[in-house]
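*Asks:* Could you look at this predicted model? Sequence included:
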Amino acid sequence: MKKLLLALTIALSATAAQAEVVNHLALSTAGSVTFTTEAAGYTQGHDVITGATGGVFGQLSATQDTALTVTFLGKEAWNVNFYIANGSEVAGTSTSVVNVGDSFTFNVAAGLIDFGFGGSSTSAAASNLTNYIGKIAYIENDGSYKDANGNPFAFLIGFNDSGSPDGDYDDYVVGVSAVPVPAALPLLASALGMFGVARRRKTLA
């Protein structure tokens, strides 16, 4: 039994070591990606994140209940692309315009974050999958790309749609940051509510 527990502990430690954690967001990597050119006339390099030449595939998780903010950083593609979260189109949609710097915030539960990208050149089946490996890349942020509060984004995420012959993962790019939702907040709200009820009853008495 002790050997089994030891083996489990080692396995969990190894898994944890593979995850990069930044500001309550954890990225478990699944291989590196080098930006490539696939047709004449396309130059290697990222048209949104200056100097980016590659990234990693992986899965993004929240280490606790979190308010996740997604900020649109730009795109190279002519296609209509957008970010999808919780089954809805956000950070740009097929019917509305999104500008560089526009941010969208929504709550996510602790664990794997369910998100994806969609657009005029992607299939619906590809949407809303955080493990959509092969279409999105996590690009290193050297600190130059910051959120509205002046803090570097936890992660930069680049999408590669099927309509572009280059593999630079700049067809739609977002930066993500997170602010944890205090676990005690719902309990505090409930306690305050009960306090109000008790005080009201005492007043009526």
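*Replies:* Yep, that arrived.
*Asks:* C-alpha from now on. contacts and neighbour counts both.
*Replies:* OK.
*Asks:* Next, count neighbours for Ile49.
*Replies:* Burial of Ile49, expressed as a neighbour count using other CA atoms under 10 Å, amounts to 21.
*Asks:* That one belongs to a helix?
*Replies:* No - for Ile49, which was evaluated using DSSP: H, G, I helix; E, B strand; the rest coil, the result is coil, with no helix membership.
*Asks:* ok, now how distant is it from Ala19?
*Replies:* Look at Ile49 and Ala19: by CA to CA, to the nearest Å, they are 23 Å apart.
*Asks:* Could you do Val179 as well?
*Replies:* Relative to Ala19, and taking CA to CA, Val179 is found at 19 Å.
*Asks:* likewise Val181?
*Replies:* 21 Å.
*Asks:* next one: Thr36
*Replies:* For Thr36, the distance to Ala19 (CA to CA) stands at 25 Å.
*Asks:* Specify which residue of Val179 and Ala19 has the higher count of neighbours.
*Replies:* Neighbours per residue, other CA under 10 Å: of Val179 and Ala19, the larger number sits with Ala19, 18 against 15.
*Asks:* A further structure is provided below for comparison with the first:
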Amino acid sequence: MNLAKSAGGKWLISSPFSKFFEKSLKKYTLKVYNVICGFFLAAICIKNETDFELNQLVCALGGRSKRVTILWEFTMKLAISAAISSLFLATAVSAASLSIVGGTDRVLPGNHNPSYAGLDPALVPTIGAGDSVKAFSGSAAGAWEPFDGTNGLHLDVASRIQITYLGEEANAENISLNKAGGSLNNNTSTPGDFIVSLDLPDWVELVFETYSADGLTFRGDIENNTAGQNDDFLSIAFYQENSKNVLAFFGDGRGDTDHDDMVVRISIVPLPAGGLLLLSALGGFAVVRRKKKA
């Protein structure tokens, strides 16, 4: 693609493939090509501080000069539609919430004492021994309500989920895993580390696995909501901080039931503000055009 300025000071694009496009590409493909050219030309005009008037932009395709005013209007309609869609998505995500369904009410015992050393004070949980949580067991033989496919931690709207490692008390290697986003390990992760994934509206995919202290021997796992599990010594307790944040306390069953062997926070976090950025960009174009006219 070659960029040149005509004698009249108009920006031109000439392409060695123009004949190919004219003969072989369908009408809507050419429209898309023209839209891309329009964006490209506008960016060049702004960068070089040339007169940003639509009637001065000319796109020469296949030997025929076409003013890009109509193409620009078409592009703007697409951009505005994308912005509206993004805003609707952002609104839906802002209304998303986490909820704990079922579980056995229990009070965290006096020996519940996870270490949050190294964690940003703003992230340290405000609950501890003496506070009430919802506890779940890894099987029907466990001490609390077992996961049966109808209970656990639930997400109501497709959202970006972040799981943050907060602290632990165990010598074992315990792993909190969001299957789509990665894993957190209390032997290798630093308090404040997190994993992120896009989750559909459903039961949150959260797995707790426990290994021997050397990390070589697998001892068992417990998965949120999944029925038919058989590791009755494992457990998860949830605490609802608010509609966007839930604490998960894991118990590895090694001689106690204090739910402090690994602690994570499950959070709904905002999507990248694409809609707002797009609207800002459109506003910027409008400001530039008004400035040049003035």
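*Replies:* Looks like it arrived, so ask away. Predicted model only: the values in this text are computed from it and were never measured.
*Asks:* what's Ile136 of structure 1 in contact with, if anything?
*Replies:* By CA atoms under 8 Å, 6 or more residues apart in numbering, the residues touching Ile136 of structure 1 are Phe57, Ile157, Gly158, Phe159, Asn160, Tyr169.
*Asks:* The third one against Gly167, yeah?
*Replies:* No - in this structure, Gly158 of structure 1 sits apart from Gly167 without contact. The criterion is CA atoms under 8 Å, and the distance is 10.5 Å.
*Asks:* Tell me who's in contact with whatever residue of structure 2 lines up with Thr29 of structure 1.
*Replies:* Correspondence of Thr29 of structure 1 to structure 2, assessed by TM-score structural alignment: Gly102. By CA under 8 Å, 6+ apart, the contact set of Gly102 of structure 2 is Lys134, Glu145, Asn151, Gly152.
*Asks:* Quick check: the farthest pair among those residues?
*Replies:* Distance extremes for the contacts of Gly102 of structure 2: the farthest pair is Lys134 and Asn151 at 10.9 Å, using CA to CA.
*Asks:* out of the two, which sits in the busier spot?
*Replies:* Higher neighbour count among Lys134 of structure 2 and Asn151: Lys134, with 23 against 19, using other CA under 10 Å.
*Asks:* what about Lys77 of structure 2, helix or strand, and which?
*Replies:* Element membership for Lys77 of structure 2, per DSSP states H and E: helix 69-94.
*Asks:* Follow the chain on from that helix and name the next helix or strand.
*Replies:* Going down the chain from helix 69-94 of structure 2, the next helix or strand is strand 98-101, by DSSP H and E.
*Asks:* Which part of structure 1 matches the host helix or strand of Lys19 of structure 2?
*Replies:* Secondary structure assignment for Lys19 of structure 2, by DSSP H and E: helix 18-24. Alignment note (TM-score structural alignment): helix 18-24 of structure 2 is unmatched in structure 1.
*Asks:* Which positions within that helix qualify as buried?
*Replies:* For helix 18-24 of structure 2, a neighbour-count test (16 or more other CA atoms under 10 Å) marks Ser18, Phe21 as buried.
*Asks:* Where in structure 1 does stretch 43-56 of structure 2 fall?
*Replies:* So stretch 43-56 of structure 2 sits over no part of structure 1, by TM-score structural alignment.
*Asks:* do the same with stretch 75-90 of structure 2
*Replies:* Using TM-score structural alignment, stretch 75-90 of structure 2 lines up with nothing in structure 1.
*Asks:* Can you tell me what sits against that stretch?
*Replies:* Applying CA under 8 Å, 6+ apart, the contact partners of stretch 75-90 of structure 2 are Val35, Pro270, Leu271, Ala273, Gly274, Gly275, Leu276, Leu278, Leu279.
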